[in-house]
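Novice: how would this look folded up:
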Amino acid sequence: MGYGLGVFLLALGLILVFAVNDTQIGSVEVPTLGWILALAGVLIIVLTAVQMNRSRRSTAVTTHADGSRTVSERRDDVPPTV
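Specialist: Take a look at the predicted model:
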């Protein structure tokens, strides 16, 4: 999965919505199927971006004996491997 699948579903959905002239094939409405595929593509793209960003950041909270807390945040700016 990833950006490729998301872009593919988005493109396929938009083609079905805007480029196909038939409104119904059998009992399936083509524009509705196109919108569903397009939304699924957008959702996959967003989830992939969130997952890649989340994997590069970590936060640690340390509680001291006196009750105070120290928050340290670490972010690796290494690009993800493809």
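
Novice: please make it C-alpha for all contacts and neighbour counts, starting now.
Specialist: Fine.

Novice: remind me what the helix ranked longest in the chain packs against, helices and strands.
Specialist: In the chain, assigned by DSSP state H, the helix with the most residues is helix 30-54. Helix 30-54 is packed against helix 3-18, with contacts defined by 3 or more CA pairs under 8 Å, 6 or more residues apart in numbering; DSSP states H and E.

Novice: next, the second sequence, to be compared with the first:
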Amino acid sequence: MSLGTGIVLFVIGAILAFAVHVQVAWVSLTVVGYILMVAGAVGIILGIVLITTRRRQTVVQHDYVDPASGERVRRSTTDRPGDPYV
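Specialist: This is a model prediction of the structure:
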């Protein structure tokens, strides 16, 4: 669930909980609104956590011996989990 989806769920839940005054016999729209607001808040929190963890970088260094020259070679790779452009 993304940050935008959480915000949309929260807004729809708030509208159902506080602005709609329609009585339906088989469901309470106020309770449905509160449930959507809780789900939206969880989605917002998860979206923020996912955004902050994407910015972490992992640097891995490997030492190799070049078979042709016998020289020691150090390779460094940077990995950004969740970043589609790397």
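
Novice: TM between them?
Specialist: The TM-score (TM-score structural alignment, normalised by the length of the first structure) is 0.64; 63 aligned residues with a CA RMSD of 2.6 Å.

Novice: which of the residues in the longest helix of the first structure are buried?
Specialist: 30-31, 34-42, 44-45, 48 (16 or more other CA atoms under 10 Å).

Novice: just the residues you listed now: which is nearest Tyr3 of the first structure?
Specialist: Nearest to Tyr3 of the first structure out of the buried residues of helix 30-54 of the first structure is Ile45 (CA to CA; 5.4 Å).

Novice: quick one: map that closest one onto the second structure.
Specialist: In the second structure, Ile45 of the first structure lines up with Ile44, judged by TM-score structural alignment.

Novice: its match reaches Val11, doesn't it?
Specialist: No: using CA atoms under 8 Å, Ile44 of the second structure makes no contact with Val11, being 11.7 Å away.

Novice: quick revisit: how big is the angle separating the longest helix of the first structure from helix 3-18?
Specialist: Helix 30-54 of the first structure runs at 160 degrees relative to helix 3-18, counting by axes from the mean of the first three to the mean of the last three CA atoms, to 10 degrees.
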